[in-house]
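[1] please work out how this folds:
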Amino acid sequence: MTQPYHRTPDDAGAEALGTCPSAGREDFSMDIFEPHLEEITDDAVIVTDAAGVIRYLNQSAESMFQYSREQAIGASLDIIIPERLRERHWDGFHRAVAHGTSRHSGRLLAVPALRADGSQISVEFTVALLSNASGEVGAVRATLRDVTAQWQAQKEERASAGALKS
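    Predicted structure coming up:
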């Protein structure tokens, strides 16, 4: 039977984070992994402050959007949002931050996004509002995946199907 692993053996408030066959070993602690969890995923992760300024992005986000951390951190999310969608995005973003909830939480969304070179890609993403103990939203975390190839294949299939009907 596996044991739950905890942040550290001496952390009285540790939460069970899952199970692992090596749990309970004194040389194994989640502390060594936690700082790197966002970096070891193929999904892009972007965290903004409550104003929509990028405060963190992982290597996958750098690769997907072609911005280095130096370029992206401190910039507005506008760098990846197509201009025609910005007003709608910011209305929803500010409403979610103000109310501490988003109608999109837990839902997979699909939207176009921009790369540093101005090219457009299709992304699917989820958002999570990060709140303090009093419920005030201080940050927003998005997990994104590039689905451009799948979207393009579906578009071509629809075009082929339409041509066959004609």
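[2] every contact and neighbour count from this point should use C-alpha atoms.
    OK.
[3] quick one: contacts of the longest strand seen in the chain?
    In the chain, assigned by DSSP state E, the strand with the most residues is strand 120-131. For strand 120-131, contacts defined as Cα atoms under 8 Å, 6 or more residues apart in numbering pick out 97, 100-102, 104-115, 137-148, 151.
[4] contacts for the helix or strand just after it?
    The helix or strand immediately downstream of strand 120-131 is strand 137-146, counting by DSSP states H and E. Strand 137-146 has contacts (Cα under 8 Å, 6+ apart) with 43-50, 52, 61, 64, 97-98, 100, 121-132.
[5] 7 Å instead?
    43-50, 97, 100, 121-132 (Cα atoms under 7 Å, 6 or more residues apart in numbering).
[6] one more, please, to line up against the first structure:
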Amino acid sequence: MTDLATFTAAALDQAGDGVIAIDRDGIIRVWSKACEAMFGHTAAEAIGQDVKIIIPPRLAEAHDRGFFGAMERGHLASDGRPRRTKGVRKDGSNVYVTMTFAMIVDADGAAIGSVAVAREDVREG
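    Now for the predicted structure:
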């Protein structure tokens, strides 16, 4: 039987949607294969980087307010509702994605990060 960590990694890499997890400092800790295809960064390039590598510069300040506010409050304003937004690929081009966010909490219920499931939105602009 495959160990849990190997099984989990395989499940993430074979999921059709992208999975990104960031710690409470906004650093990417999980980057699935679908994220590689969607944003152009390999896992080796993305993991350890600030999540702002996929956030357009004009949206970075709003992202920080929302994300760091959520870390302080311990909950997200979106409450798991899908949200369409713009991302930026490694080559600098824009990509529209629909993302669903959830908090990652520790055993005591304290916010330690966030996970997003991302699907490329093929609608124009």
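[7] once they're superposed, tell me the TM-score.
    The TM-score (TM-score structural alignment, normalised by the length of the second structure) is 0.91; 124 aligned residues with a Cα RMSD of 1.7 Å.
[8] tell me the centre residue of the first structure?
    For the first structure, residue 143 is the residue whose C-alpha lies nearest the centre (Cα atoms, centre = their mean; 1.7 Å).
[9] in space, what's closest to it - neighbours in sequence excluded?
    Once flanking residues are discounted, residue 143 of the first structure sits nearest to residue 45: 4.6 Å by Cα to Cα, 6 or more residues apart in numbering.
[10] tell me the residue in the second structure aligned with that neighbour.
    Under the alignment by TM-score structural alignment, residue 45 of the first structure pairs with residue 19 in the second structure.
[11] quick one: contacts for that match?
    12, 31, 32, 35, 116, 117, 118.
[12] is it located within a helix, as I assumed?
    No - looking at residue 19 of the second structure with DSSP: H, G, I helix; E, B strand; the rest coil, it is strand, so not inside a helix.
[13] show me the helices in the first structure, by range?
    With DSSP state H as the criterion, the first structure has helices at 59-65, 69-72, 83-99, 148-165.
[14] distance between the shortest one and the chain's centre?
    Helix 69-72 of the first structure has its average C-alpha position 16 Å from the chain's average C-alpha position, going by Cα atoms, centre = their mean, to the nearest Å.
[15] could you tell me where that helix falls in the second structure?
    Taking TM-score structural alignment as the measure, the second structure aligns residues 43-46 with helix 69-72 of the first structure.
[16] contacts for the matching stretch, please.
    By Cα under 7 Å, 6+ apart, stretch 43-46 of the second structure touches 28, 31, 32, 36.
[17] taking those residues one by one, which sit in strands?
    28, 31.
[18] and the furthest pair within the contacts of stretch 43-46 of the second structure?
    With distances taken as Cα to Cα, the most widely separated pair in the contacts of stretch 43-46 of the second structure is 28 and 36, at 13.0 Å.
[19] and these two? which has more neighbours close in?
    residue 28 (23 against 19; other Cα atoms under 10 Å).
[20] quick one: contacts for the residue nearest to residue 54 of the second structure when sequence neighbours are not counted?
    Nearest non-adjacent residue to residue 54 of the second structure, counting by Cα to Cα, 6+ apart: residue 88, 4.8 Å away. The neighbours of residue 88 of the second structure, taking Cα under 7 Å, 6+ apart as the test, are 39, 54, 55, 56, 94, 95.
[21] top of those residues by neighbour count?
    residue 39 (22 neighbours).
[22] how about that one: what's its closest non-neighbour residue?
    Per Cα to Cα, 6+ apart, closest to residue 39 of the second structure is residue 89, 4.4 Å.
[23] residue in the first structure matching the one you found?
    So, by TM-score structural alignment, residue 89 of the second structure is matched to residue 115.
[24] that match: how many residues sit nearby?
    When neighbours are defined as other Cα under 10 Å, residue 115 of the first structure has 18 of them.
[25] shouldn't it be in contact with residue 63?
    No - contact between residue 115 of the first structure and residue 63 fails when scored by Cα atoms under 7 Å: they sit 9.5 Å apart.
[26] one step back: the inter-axis angle of the longest strand of the first structure versus helix 83-99?
    10 degrees (axes from the mean of the first three to the mean of the last three Cα atoms, to 10 degrees).
[27] farthest pair in the contacts of residue 88 of the second structure?
    For the contacts of residue 88 of the second structure, the farthest-apart pair by Cα to Cα is 39 and 56; their separation is 12.0 Å.
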